[in-house]
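Visitor: Quick one, what's the 3D model for this:
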Amino acid sequence: MSTPETSLVVPAEAELAIARSLSTDLPGVPYAVQGARFWVRMSVTALCWQGDIPQAVEVISRLVDNGVRHGMPTDVPRDQRRLVLSAAVAETGELLIDVSDLNPEFPDFDRAVAGEKGRGLWHVARLGARVIRFLPHEGAGKTVRAVLPPGPVNPYA
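Guide: So this is what the prediction gives:
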């Protein structure tokens, strides 16, 4: 049984001690994926993350694509649709990639991560990321977080 969206709270994992972080806003439109790919390459390099940068790029691509497709309420005008991207390196060396959108709902989140509903989050998990979601402390919408470990990841392990 899944937790109702209205009762989601920020999980303890979302409160990791952050050593360094960067964030940006992007429009909630399909071309945001390209901007996100460029931004994360630059950001993880600037943050000195010791992990697989191409995997981080693929992870953010999937999360931003999902945010654009499913996180933009239809009643929000196109010029007001936005995503907030964050990349942070935890004191543990893990990379936290957050994509926040405007829609607080995410039905069947666990099924999506398991690949039973779409392939985006399943692919993110196959890339070695732990995937969680939570409602922000303030503002509307939700955040989907992918946590990647430092060092190389074998998605087939």
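
Visitor: contacts and neighbour counts: CA atoms only from here.
Guide: Noted.

Visitor: quick check: longest helix of the protein.
Guide: helix 53-70 (DSSP state H).

Visitor: Show me what it is in contact with.
Guide: The contact list for helix 53-70, computed with C-alpha atoms under 8 Å, 6 or more residues apart in numbering, reads 28-30, 32-34, 36-37, 40-41, 44, 83, 97, 99-101, 103, 120-121, 123-124, 127, 144, 146, 148.

Visitor: which of the residues you listed are buried?
Guide: Among these, the ones that count as buried by 16 or more other C-alpha atoms under 10 Å are 28-29, 32-33, 36-37, 40, 44, 83, 97, 99-101, 103, 120-121, 123-124, 127, 144, 146, 148.

Visitor: re the thing from before, in the longest helix of the chain, what's buried?
Guide: Going by neighbour count (16+ other C-alpha under 10 Å), the buried part of helix 53-70 is 53, 55-68.

Visitor: I have a second one here; can you model it like the first so I can compare?
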Amino acid sequence: MGTNGSTMLEPLRQGLPPVDAASVSSSASCALPARYEAVRGARQFTSVTLTQWNLSERFDDVALVVSELVTNALRHALPAGPPREQPLDPPVRLHLMRWAGRLVCAVRDPSPDTPAARGSGEDFAAESGRGLFLVESFSDSWGWHPLAGTLHGKVVWALFRLGERPR
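Guide: Coordinates of the predicted model:
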């Protein structure tokens, strides 16, 4: 997570969604229940949203990143013990935001813990811990920030540049 692009991403560090309506051309968000089936719902929401924004060709990369971010959030947001419904305050929320030349997907969760990617010497074949490695590989940049005010937890985001794709 380098410093290049940090100015461009500054609004994300202030909380989501950015309030500058002029800079965000489109945004959408959905609350996700604290159940692992929510990952499928997040992918469907992403598919519908990207289709509306004429970005269907980016679905594979974006959906993979969304799946990893939501899975990580649920892993930390799910209470131990039997699942219980929390209809008033779903713990995890997915935001998709589009600017002229970039797309950001961001996932809010109630955990204050810092997201940590595996170190280069660790086992990338292991199921747990490779999510942020995939996020880093498939997005142009990613990061996170703690929530401020009355909201508890954090937001983890990933940015995709739109337009020409290097292949």
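
Visitor: list the contacts for the residue nearest the centre of the second structure?
Guide: Residue closest to the mean C-alpha point of the second structure, counted by C-alpha atoms, centre = their mean, is Ala106 at 3.1 Å. Neighbouring residues of Ala106 of the second structure by C-alpha under 8 Å, 6+ apart: Leu69, Leu94, His95, Leu96, Val155, Val156, Trp157, Ala158.

Visitor: For the counterpart of it in the first structure, which three-state class applies?
Guide: Alignment note: Ala106 of the second structure maps to Asp98 in the first structure; criterion TM-score structural alignment. Asp98 of the first structure falls in the strand class when you classify it by DSSP: H, G, I helix; E, B strand; the rest coil.

Visitor: residues near the residue nearest to Asp98 of the first structure when sequence neighbours are not counted, how many?
Guide: Excluding its sequence neighbours, the residue lying closest to Asp98 of the first structure (C-alpha to C-alpha, 6 or more residues apart in numbering) is Arg145, at 4.4 Å. Using other C-alpha atoms under 10 Å, Arg145 of the first structure has 26 other residues around it.

Visitor: Next, work out how far apart the equivalent of Arg145 of the first structure over in the second structure and Ser137 of the second structure are.
Guide: Taking TM-score structural alignment for the superposition, Arg145 of the first structure sits opposite Trp157 in the second structure. As defined by C-alpha to C-alpha, to the nearest Å, Trp157 of the second structure lies at a distance of 14 Å from Ser137 of the second structure.

Visitor: cool, Glu122 of the second structure as well?
Guide: From Glu122 of the second structure to Ser137 of the second structure the distance is 16 Å (C-alpha to C-alpha).

Visitor: which residues in the second structure form strands?
Guide: 26-32, 92-98, 102-109, 141-146, 154-161 (DSSP state E).

Visitor: In the first structure, what range does the shortest one match?
Guide: Following TM-score structural alignment, the partner segment of strand 141-146 of the second structure in the first structure covers residues 130-135.

Visitor: Would you mind getting the average deviation of the longest helix of the first structure from the second structure?
Guide: In the superposition with the second structure, the average deviation recorded for helix 53-70 of the first structure is 0.8 Å (mean C-alpha distance after the TM-score superposition for the first structure).

Visitor: corresponding residues in the second structure for that helix?
Guide: Under TM-score structural alignment, the match for helix 53-70 of the first structure is residues 59-76.

Visitor: Enumerate every residue touching the residue nearest to Asp98 of the first structure.
Guide: Shown in contact with Arg145 of the first structure (C-alpha under 8 Å, 6+ apart): Leu96, Ile97, Asp98, Val99, Arg130, Val131, Ile132, Arg133.
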